[in-house]
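Enquirer: Pasting a predicted model and its sequence here:
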Amino acid sequence: MEPDVEVETLQQPPSLPRLYATAALTARGRSGSGPLPERALRLSDVRVDRDRLLLYQHLCGFPAGDVLPHTWPQVLGFPLQTELMARRDFPLALPGLVHLENTITVHRPLTADDVLELTVRAEHLREHPRGLLVDLVTEVTVAGEQAWHGRSTYLRKGRSHDVARPAPSPEMPAGEPAAVWRLPGDTGRRYAAVSGDVNPIHLHRLTARAMGFPRAIAHGMYSTARVLAALGPATSGPSTSRVWFRKPLLLPGTVALAVERHAGGEVVAGLTSRDGEVEHLVLDWRPIR
């Protein structure tokens, strides 16, 4: 944690439906011209709801059990991210932010018996050729020791800036699909019920249309979790992942998973439309030896 950041401890997880409503009402005037808040939000004594965990594991394809999936702490930390971005001193409007990338490091396996402390802060507001980028950083500690670290990068589309484009993501894996998944139209609602992320673009065709999409789109972190689950239980151990989101996955939809395994245990996985014409995401996963 940066020494000049004030830490505010919350007594309970924020309500995501309330935060989305607040963010919509206070979006006007947030142009990105102000600084990021010098504040971190913390939630202590977080205990895992095993029933909710089991539903998440079943929905995303992880094996049932007490070991927390690679992406589960992201679910726990997302309400804190949203709380920080919904407050009036956050310079970017939450509605319309695009989740471009997500990076996770699992320092040690986490289990449902662990008592977690979550801390979220915003950092690195910067120009991008398509607008402005900001990172939301989530740290998870157990008994004072860092166990998990995540960085979510969001884009606020707007005025183009004359800056270098970020380094490109890996090439999409070639070859025959390792799996083909048919995602029904209620996938977004089912994931929202487990994760709490009730962003309207994921819930129904009509609410998605109001936000400029022809149909509801799958949550990016749902797609990420499905890919990591397909790579096997090793992803829940010490490892790092980085995912680049490309095109939204419209629901219902059929997607194909391609996988390339490299020396040292590195795996590059890609999710595309069934015909390969639309690239939804590419993910790089590496074990920590």
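Expert: Here it is on my side, so go on. Residues are numbered from 1 along each chain as shown.
Enquirer: only C-alpha atoms for contact and neighbour calcs from this point on.
Expert: Will do.
Enquirer: how about the strands of this protein, start to end?
Expert: 6-10, 39-46, 98-106, 116-128, 131-142, 145-157, 179-183, 239-245, 253-261, 267-273, 279-287 (DSSP state E).
Enquirer: Tell me which residue is most central in the chain.
Expert: By CA atoms, centre = their mean, the mean C-alpha position of the chain lies nearest to Met221, the distance being 4.4 Å.
Enquirer: which one is that one nearest to, not counting chain neighbours?
Expert: When the adjacent residues along the chain are set aside, Met221 lies closest to Thr71, with 7.7 Å between them (CA to CA, 6 or more residues apart in numbering).
Enquirer: who touches that neighbour in this structure?
Expert: With contacts defined as CA atoms under 8 Å, 6 or more residues apart in numbering, Thr71 is in contact with 104, 221, 225.
Enquirer: can I get those in JSON lines with distance to Val180?
Expert: Supplementary listing: these in JSON lines, determined by distance: CA to CA, whole Å:
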{"residue": "Ile104", "distance to Val180": "25"}
{"residue": "Met221", "distance to Val180": "18"}
{"residue": "Ala225", "distance to Val180": "15"}
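Enquirer: structure B:
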Amino acid sequence: MPTAPLDAKVLDGEPGRLGTLVRAALPVVPGINQLPGVRKGSARDFAGLSYRREQVEAERAGVDAYAAVCGFPRRDTVPLTYPHMLAFPLHMAIMGDPSFPYPAIGMVHVENTITAHCAIGVGEALDVTTAVGAPRPHARGVLLDFVTTVSADGETTWESTSTYLRRGRSIEGEVTPGLEVPDPPTGGIEWRLPADLGRTYASASGDANPIHLYPLTAKALGFPRQIAHGMWTKARSVAAIENRLPDAVTVAVAFRKPVFLPGTVAFAARSDDTGWTFALTSPKDGSPHLLGRTTSP
């Protein structure tokens, strides 16, 4: 996995949401995508990139808004998945960097693994670094691993790897298998998801990708209507079992089938000697939207 180089670029503050969307869209606009500062570098020459945010506070208002939309209780520690919100501006900064060879639009989040080493307190000041290395091969294109490290007072408290698929031409190398969850649980409790869930989550998270907002914006990018955020499906699943998880835990998920909004999904979980396995599926045919498992770090 890539690690943050010493010359990681420091991102001051948090990118404006409108500006982030504009920067994400420019590299796919013919003509404009050839302008200096917009034109993307060569995938063949890309070796890695890192961005950093320093002394970012997990503010109470933001934590509470996130917890409410994802189903976590209000506590003095942040939800297990919350630090991803602090890293998301770094993901976007990397994707918007001219040296990153792929446009942000079209990047598909296929897997996410989080390792929490200890609880993080609300109001705690954190250093957040995200690094991405060279692409690796996939049967349908290339994969890029965005590795985030969160630290407090020099100690690593939280880590994650978000793996994105870029469809298209692949590269040479061995294709490695993704996350496997054998014999996932089925059935379970049904959750009815409202049409505005994507907008509510976007307000709390800052992830205002158009595919999550309205039918019109989703159709413009190839979806029949808006879909739920993948990281919301992970957060909501973790919230359903978080009172049975230790402070130090690894939670890995694979995002499979989009969840269209409004819609209904079924959540099921099962524990064994190694941890929990869980799944978010379609009540109609049992096809998986998300498969996950927890282990000790």
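Expert: Right, received. Where do you want to start? All values reported here derive from a predicted model rather than from experimental measurement.
Enquirer: just the contacts of Thr71 of structure 1 now: which is nearest Arg182 of structure 1?
Expert: Distances from Arg182 of structure 1 to the contacts of Thr71 of structure 1, taken as CA to CA, are shortest for Ala225 (15.5 Å).
Enquirer: Gly65 of structure 1 matches what in structure 2?
Expert: Residue correspondence to structure 2 (TM-score structural alignment): Gly65 of structure 1 is matched to Arg75.
Enquirer: Quick check: its match vs Pro288 of structure 2, distance?
Expert: 31 Å (CA to CA, to the nearest Å).
Enquirer: Glu172 of structure 2 now?
Expert: Distance from Glu172 of structure 2 to Pro288 of structure 2, counting by CA to CA: 30 Å.
Enquirer: Next: Tyr51 of structure 2.
Expert: Counting by CA to CA - Tyr51 of structure 2 and Pro288 of structure 2 are separated by 33 Å.
Enquirer: neighbour count winner among these two?
Expert: With other CA atoms under 10 Å as the criterion, Tyr51 of structure 2 and Pro288 differ in neighbour count, and Tyr51 comes out ahead with 24 against 21.
Enquirer: and the residue nearest to the centre of structure 1, what pairs with it in structure 2?
Expert: Taking TM-score structural alignment, Met221 of structure 1 has Met231 as its aligned residue in structure 2.
Enquirer: Check the gap between that match and Gly121 of structure 2 for me.
Expert: 21 Å.
Enquirer: same deal with Val108 of structure 2?
Expert: Relative to Gly121 of structure 2, Val108 of structure 2 is positioned 31 Å away (criterion: CA to CA).
Enquirer: And Pro246 of structure 2, by the same measure?
Expert: 15 Å.
Enquirer: mean per-residue distance, the longest helix seen in structure 2 to structure 1?
Expert: The longest helix of structure 2 (DSSP state H) is helix 83-96. Taking mean CA distance after the TM-score superposition for structure 1, the mean distance separating helix 83-96 of structure 2 from the aligned residues in structure 1 is 0.7 Å.
Enquirer: okay, the angle between that helix and strand 107-116?
Expert: With axes from the mean of the first three to the mean of the last three CA atoms, to 10 degrees defining the directions, helix 83-96 of structure 2 sits at 140 degrees from strand 107-116.
Enquirer: so how far is helix 83-96 of structure 2 from its chain's centroid?
Expert: For helix 83-96 of structure 2, the distance from its own C-alpha centre to the chain's C-alpha centre is 9 Å (CA atoms, centre = their mean, to the nearest Å).
Enquirer: do stretch 75-93 of structure 1 as well
Expert: Counting by CA atoms, centre = their mean, stretch 75-93 of structure 1 comes out at 13 Å from the chain centroid.
Enquirer: Over to stretch 50-68 of structure 1?
Expert: For stretch 50-68 of structure 1, the distance to the chain centre is 17 Å (CA atoms, centre = their mean).
Enquirer: distance between the ends of that stretch?
Expert: Between where stretch 50-68 of structure 1 begins and where it ends, there is a gap of 10 Å, by CA to CA.
Enquirer: now what about it, what contacts it?
Expert: Judged by CA under 8 Å, 6+ apart, the contacts made with stretch 50-68 of structure 1 from elsewhere in the structure are 69, 109-113, 191, 194-195, 222, 225-226, 229-230, 233, 236.
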